[in-house]
Each structure stands twice: as structure tokens, then as C-alpha cells.
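K.L.:
sequence first, then the predicted structure:
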Amino acid sequence: MTVFERYESNVRGYSRTWPVVFDKALNAKQWDVDGNEYIDFFSGAGVLNFGHNNPKLRKAMIDYLEAEGVTHSLDMHSRSKEQFIERFVNTILKPRKMDYKLQFTGPTGTNVVEAALKLARKVTGRRDVVAFTDGFHGMTLGALACTGNQKFHQAAGVDLNNVIRVPFDGYLGEGVDTLEPLRRALEDTSSGINPPAAFILETIQAEGGINLATKEWLQAVAKLAKDYGSLLIVDDIQAAVGRTGYYFSFENLGIEPDLICLAKGIGGYGIPMGVLLIKPELDQWEPGEHTGTFRGQNLSFVAGTAALDYFENDEFLSEVRRKGEFTEERLVKIVEAAKVDIELRGTGMIHGLDMGTGEKAAAVVAKAFEQNLIIPTCGPSGRVVKVMPPLTIEDELLIEGLDRLEKVIISL
């Protein structure tokens, strides 16, 4: 560990939570350099939906490299990009009757969000964006302005402007219409609030604490945006690519976003890729107006194309829903048996255990690691324990991981 402590920046975070040197990984398991085996309920914060070192995806990349395929191409045409686009359109968009163009941005989620914000402002000619409490959209300045976390804001070093912050669904209590004050302000020409360029939201606030928006609230946001000529941006970076039991988290929620932000799991293997889905009439970019050196990640196209095999029919997503239901049933029992108050939230294969304080959640994570279970926290003050294993986790390993989590929580 000396090399990391001596030479790597103090900014490192996860390595402080799990202070070992990892060496190998396969699906939902990792091993450290001493050969200790761990169950992974983290999934690289949603990057590894198909597990570590997925054999199908690994073979596709090895075959591509051995054939001397292009690895870096900026936004030039490449065969791997062509294959990804064709497969994504035919496997994901057309069956859902969705019509979008694909913009490949820089390879991280915050790059996609920046592109969405810039495009929304360009299309509407407006500056302000509505963002919601507890939202997380990235760490670059435009995306960071839309993110709610105070600690991240303080690290920016500059003012973060042009954002109207509105309470997320449920933030003010069950049944409270959090949109009403904004709705009234937009109706009032003397309120001082102008119609925004866009509304940006996550249907499930993953880093914000696994907060789920209701169908009715999301539809109300979509209507409000449409009424005032604003674009609806759905940041689906962590909750898409099958995580909820649907490819997109909003599929069964009755909304049609203007712009959809994808990253994390879409690269399949953990190789970075960012994609902005754009309604065709909104694709008003001038050539080269938004750019990035690593927007042509051909290995990501290869792995991402192979990962789309999982969505050729509903078999895989049905399995995700089954595992998600099983996980929720077990977590309900764990919460009922606990000696402390815990609130359970989630859907599909993303759940959160709100422990009430960051200290309690940190204790769960630390004790879980002693049981060789890798599980993170999220939410305000890190008070929510996030349960997010790979979608491909084997049943017996899922059960074993939940058993270890139960042992920890019951011991509190």
C-alpha cells in the first residue's frame, strides 16, 4: 500500500473504504493480491452490469485486437462504431418505437451531461436549467452545478450558476406536490423566474440515496417542461442498461425525454463510453461544435455491441426482474429483523438501506468488508447502504452476499 499512500493523490476515496490491493475479478467476485475472495455488491458504481471480465465481451475485444481493428478514431467512421449504432438502433430503439440520434461524447457520464446541457441551451436560447435536490449529474462544472452535493460544490472553486433547484419527488414528504411553487412562478410574469432551457433529472437518484420518482410526478415534470418550451433531459447513466429490469429506467413511466444521457454500463466491459440520445429535430449542432479526444472508443463499441446480445429478447431482463424481486424480499426481512430503524428503497437490482446516519451506514460497510462483501454508501452524508450487484450474478452468490449483509445488520 505504500506506493499509493506516497504517490497517489489524497483525492482517492473508495480505496480508503476497501483498503486492499485487488488483483483479479470474475463476474461478481474479486480477489486481492493475497488471494482473499470478495463478493461484489458495488459493480463499479453501475459500470459492470455484466460483471467483471465477462467472457463473451472479453472474447469480442480480443478477437478485434487480434484482427488489428482500429482502437482510436475520434469521430471518424469506423466499422466497430457502425456495428454498434446498427445494433443499438435495431435492438434497443426500434423495438421500443424510439427515434433518436446518437452523439458519442467524451467517455464519462459527466461529458454526456455537459453535452446535453449545452445543446439544450443552444436549441432554446435560454440559460437556466431546473435540477433537483439530491441529484447527481457529474463533477465537471456544468454538470456539477446541477448536482446537489454541497461538498462537491465547495471543491469547484468558482460560482456554479444558472440552475433553479427544485425539491425532488418525496423530498417534502409523501403526497406533497414539489412542482407547485415552480409552476406558479412560471405562470407569474413578475416572479423573476424565466422559463428554463431544460429540466434535468434521474428517475432513480442513485448517488442521491436511491430515491424513486413516481410515474405521476415524472409525467407532471414532462408536462411542465413541454408547457414552457423546455427540454426534458433524463440522466439515465446509472439506472439504465437493464439495472431496473428494463433497458431504460423510464420505459414504463409514461415519459418521452428529449435528451437521454447514457454511460457507465453501456460500454459493457467497464471500458468507458458516453452516449447522448437526441431527438432528431433537436440535433442542431454545427460540425465540431462539441468535441472530445476520446469520443471514438472502438473497444467500447465492440464490447457494447456484444453486450446488446443480452437484450435481443426479454429473457435476460426477466431474470433481472426475478433477481430484483428476490433481493427486495430478502431485504424486507433483513429490515424487519434489524434492531435499528432502516428504510428500504429501490427497484430491480438497485436498492438502498437508509440507516439514518452516515456513521451507521459506514459501520455496515466496514463490517461487511470484514465479511468479504464489497458494498458502498450513497445519499446525504453517506447514510444509505447501496445494494447493486452485477445483473449477471449467480443466484447462489447473490444469496451468500445477502446472507453476509444480514449478519452485519443484525449485529448492529
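P.N.:
That came through fine. Numbering: from 1, shown residues only.
K.L.:
only C-alpha atoms for contact and neighbour calcs from this point on.
P.N.:
Will do.
K.L.:
what ranges does this structure have for its helices?
P.N.:
With DSSP state H, the ranges of helices along the chain come out as 2-7, 14-17, 43-46, 55-66, 79-88, 109-124, 141-146, 150-154, 180-187, 215-227, 298-307, 315-337, 358-370, 395-410.
K.L.:
which one of those is the most hemmed in?
P.N.:
helix 298-307 (a mean of 26; mean count of other Cα atoms under 10 Å).
K.L.:
quick check: residue 33 touching residue 19?
P.N.:
No - with contact defined as Cα atoms under 8 Å, residue 33 does not count as touching residue 19 (11.8 Å).
K.L.:
residue 19: neighbouring residues, count only.
P.N.:
Counted with other Cα atoms under 10 Å, residues neighbouring residue 19 total 10.
K.L.:
sorry, that was for residue 161
P.N.:
Using other Cα under 10 Å, residue 161 is surrounded by 14 other residues.
K.L.:
contacts only, for it.
P.N.:
Taking Cα atoms under 8 Å, 6 or more residues apart in numbering as the contact definition, residue 161 lies against residue 145.
K.L.:
return the distance of it relative to residue 109.
P.N.:
Between residue 161 and residue 109 the distance, using Cα to Cα, to the nearest Å, works out to 20 Å.
K.L.:
how far away is the residue most central in space within the chain from residue 382?
P.N.:
The residue at the geometric middle of the chain, judged as the C-alpha nearest the mean C-alpha position with Cα atoms, centre = their mean, is residue 238 (1.2 Å). Residue 238 sits at a distance of 17 Å from residue 382 (criterion: Cα to Cα).
K.L.:
ok, structure two:
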Amino acid sequence: MKHFEQNESGVRSYCRSFPVIFKQAQGAELIAEDGTRYIDFLAGAGTLNYGHNHPVLKQALLDYIESDGLTHGLDMYSLAKQRFLETFNRIILKPRGMQEYLVQFTGPTGTNAVEAALKLARKVTGRNNIISFTNGFHGVSLGALATTGNEHHRGGAGVNLNDVSRMPYANYFGKDVSTIAMMEKLLEDPSSGVDKPAAVIVEVVQGEGGLNCASAQWLRGLEKLCRKHEMLLIVDDIQAGCGRTGSFFSFENMGIKPDMITLSKSLSGYGLPFAVVLLRPELDQWKPGEHNGTFRGNNHAFVTAAAAFEQFWQTDEFAQSVQRKGDRIRARMEQIAKRYSAHKLFVKGRGMMLGINCPDGESAAQVCEFSFENGLVIETSGAYSQVVKCLCPLIISEEQIDQAMDILDRAFADTFADKQVNKAS
């Protein structure tokens, strides 16, 4: 480990939780330098929905590289980009009635896509203010960070984070309080202090915020509020999209039509950096080059993304498998939560974006530490890092799910049996 300790910045984080050197990865497994195999319930924080080194995607990339296909081309036309756009429209957008959306290739990360969406919303509307939500996470570059709620990440900014009004997310005050009604009152009151916003940015499932889920009713109410007050609706589908919740987009069948959608993480299908903004045509008011970036055209990612669409999304079979596996994981998590009901554990999330809410961050960290020591890589999320969060590859086998859940079951037994002893003493 000496090279990492000597040469890498202290900002590194995941390696502190998983202090081994990984040499290989395949499917839903990570393999350490000493040959130890780990089931991966982290999957690049949701970047590897199709697993590590999927053979179909890998072969497509190898063939492209072998043919001397374009690697870098700014935003010039390329055959790889052409194939991505055609495949994305044919397999993803058109079957969902979304073929009118335009695709903006931003810089390669999710926060780049968020920055572009916020910037365009302000340009189109002529307003500065953005509404974001409690526990929302949208990235850590300054514009995106201003819309992010997490205190830890905001603390690294070094400057004031302005032009954002924070509103309570769905069920923030419990199921009996309508946060949409609260927002409407604030927007209609000229003395509320909330400047008329350019846009609202929202996650349908808050990944880093603790797997909080918005209902279809709440989202439809939010869209109605946006239309009434001429605000744009931006859905951040960076972590919840690309199949994670059981449909390609997390908001499918919820009766809303966002003005803009941000995608990244598993969009490339292979872990390659890739991000886009989908936008309604009338919003495309950019002047040529007005928003740019050196790496806004990752041709290798175009290749693997198109291969992923063709491999997984031409029928409903893959989405149905995600839903079945999600049900399998949830059932095991519910058993764990019920077994330790005295500690008020409960299951959160949708599809294969699930977790168990613990009493505190210390308990959740202990569960994750035990899991890693026994062959399972898993992390936490939430305001207090109190949610043990499953983001395994969507291609994981049922056998691997059962193995991972057995480890997790033992981890909770170890953690809460220890707490029972401490409490008794």
C-alpha cells in the first residue's frame, strides 16, 4: 500500500473501506491481488449495471480499438457517435415516446451533465434560482454542489453556494404532510423570500441521500407545479437510471414528462466516463460551442453503450429480470429487518436500488466492515450514512444474490448481537 500512501491525495475514500488491491473483475465479482473474490454490491456506485467486463461489450470495444476507430474527437461527427444516436433513439427513446428529445453530450461525468442542465435552464428562462430538495445529491462541482444537500460535500466548496432554494422532498415530514402544498404556498407568496425559479431538479430515488423514493402522485404534483409557475423540470437519473429501478428511466409509468433528463454512470455500460442531457427541442437555445468540454465525445463509450442497448433493452426480458431480482433481495432484507425489529430497521428503495436503514451510521459501518471481511463489498448512504445500500450489478445471478445476502444476514447478526450484549451490560 506504500505507493498509495506516499503518492495519492488524502481525498481518497472508498479504498479506506475496502483496503485491498484489486487486480481483476468479472460480472458481479471483484478479485483481489491475493486471489480473494468479493461479491460486488457497490458496482462503481451504480456505474456497472451490466457488471464488470461484460463479454459482449468488451468484444465490441476490442473490435473498435483493433480497427483504429476514433478515440477522441471533441464533438466532431464519428461513426461511433452516429451508431450510438441511432441505437439510443431506436431502442430506448422511441419505444417510450421520447424520440423528440435532443441529446447534448456534456463533459464525461454526472456533475458535468447537471451543470449543463442548470446552465441551460437559467439561459432559457432568464432566471437564476433553482429549486432542489433535502437529501438530494447532484455532484460536487460548484453549480451542482449548490443543489446538493449533503453537508459533508458542501463543506468542501470554499465559497458561498448561491441561487438555490432547498425544498422538502417527498415524505420529508412524514406521509401526512404534503410537501408539494408547502412549495406551492411558498411560490405563491410574494413575501416568502423564494425567488421565482428557473427550474426544479429532482431524483426519483435519492441514491446518496438514503434511498428515499418519490411516488408517482408526488412527481405528478411536482410537474403540475412546474407548469403552473413556468419552471423547468429536470430529472436527475444519473444513479437511478439505466435500469436500476426496473425500467430504463426511473420515472417510467409515473405520468410525467421532464423538460430535461441527466444521465451518466451506467450509460456507457462498461464503466467508461459518459454523460448526456436529454432536452426538449425548444430548449436547445445554445449557441455553437457556448457550452463545451474537451471530453464531450467519448467514442469508446459510444461503442459500449450501443452494444449494451442492443444486448439488454430490445425486449422487456432484462427489465423483468431486474424486477425479479429486486424482489428477491427485498425479501431477504425484509427478513433481516424483521429479525431485528427492536432496532427499528426497515427496507428502503425500488427495483435493485435497495437498502436497510439502521439506527445510526456506526451500526451501518459495522455491518459493511463485517461484510467486507467475509467477501462482500457494500457501502452506506443517507444523511448519517445509516443506510446499508445494495447497488449490485443487474446481471448478478440468483446464486450470487443468495450468497451475498447470507453474508449480510451474518453481518447484521454480528452487529446487533453485539449491541444487545452492550445494552445488557
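P.N.:
Nice, I can see it. What you see is a predicted model, and the numbers here were worked out from it, not measured in a lab.
K.L.:
next one: the residue nearest to the residue nearest to the centre of the first structure when sequence neighbours are not counted from residue 107 of the first structure, what distance?
P.N.:
What sits nearest to residue 238 of the first structure in space, not counting adjacent residues and going by Cα to Cα, 6 or more residues apart in numbering, is residue 46, at 5.5 Å. Taking Cα to Cα as the measure, residue 46 of the first structure falls 15 Å from residue 107 of the first structure.
K.L.:
check residue 97 of the first structure too.
P.N.:
Distance check for residue 97 of the first structure against residue 107 of the first structure: by Cα to Cα, it reads 26 Å.
K.L.:
which of these two has more residues huddled nearby?
P.N.:
Neighbour totals were compared for residue 97 of the first structure and residue 107, and residue 107 leads with 23 against 9 (other Cα under 10 Å).
K.L.:
tell me the contacts of the more buried one?
P.N.:
For residue 107 of the first structure, the contacting residues are 263, 272, 273, 274, 294, 295, 297, by Cα under 8 Å, 6+ apart.
K.L.:
quick check: the fifth one touching residue 106?
P.N.:
Right, residue 294 of the first structure. Yes - Residue 294 of the first structure sits in contact with residue 106 when judged by Cα under 8 Å, with a separation of 5.5 Å.
K.L.:
looking at these two, which has the bigger crowd around it?
P.N.:
For residue 294 of the first structure and residue 106, the more surrounded residue by other Cα under 10 Å is residue 106, and the numbers stand at 25 against 19.
K.L.:
the residue most distant from the middle of the first structure, which is it?
P.N.:
Extreme point of the first structure relative to centroid (Cα atoms, centre = their mean) is residue 190; 37.6 Å.
K.L.:
ok, that residue to residue 265 of the first structure distance?
P.N.:
Following Cα to Cα, the distance that separates residue 190 of the first structure from residue 265 of the first structure is 44 Å.
K.L.:
please apply the same query to residue 399 of the first structure.
P.N.:
Separation of residue 399 of the first structure from residue 265 of the first structure (Cα to Cα) stands at 23 Å.
K.L.:
again with residue 337 of the first structure
P.N.:
Residue 337 of the first structure sits 34 Å away from residue 265 of the first structure when distances are taken as Cα to Cα.
K.L.:
then residue 335 of the first structure?
P.N.:
Applying Cα to Cα, the value for residue 335 of the first structure to residue 265 of the first structure is 29 Å.
K.L.:
tell me how many other residues crowd residue 196 of the second structure.
P.N.:
Residue neighbour count, defined by other Cα under 10 Å, stands at 18 for residue 196 of the second structure.
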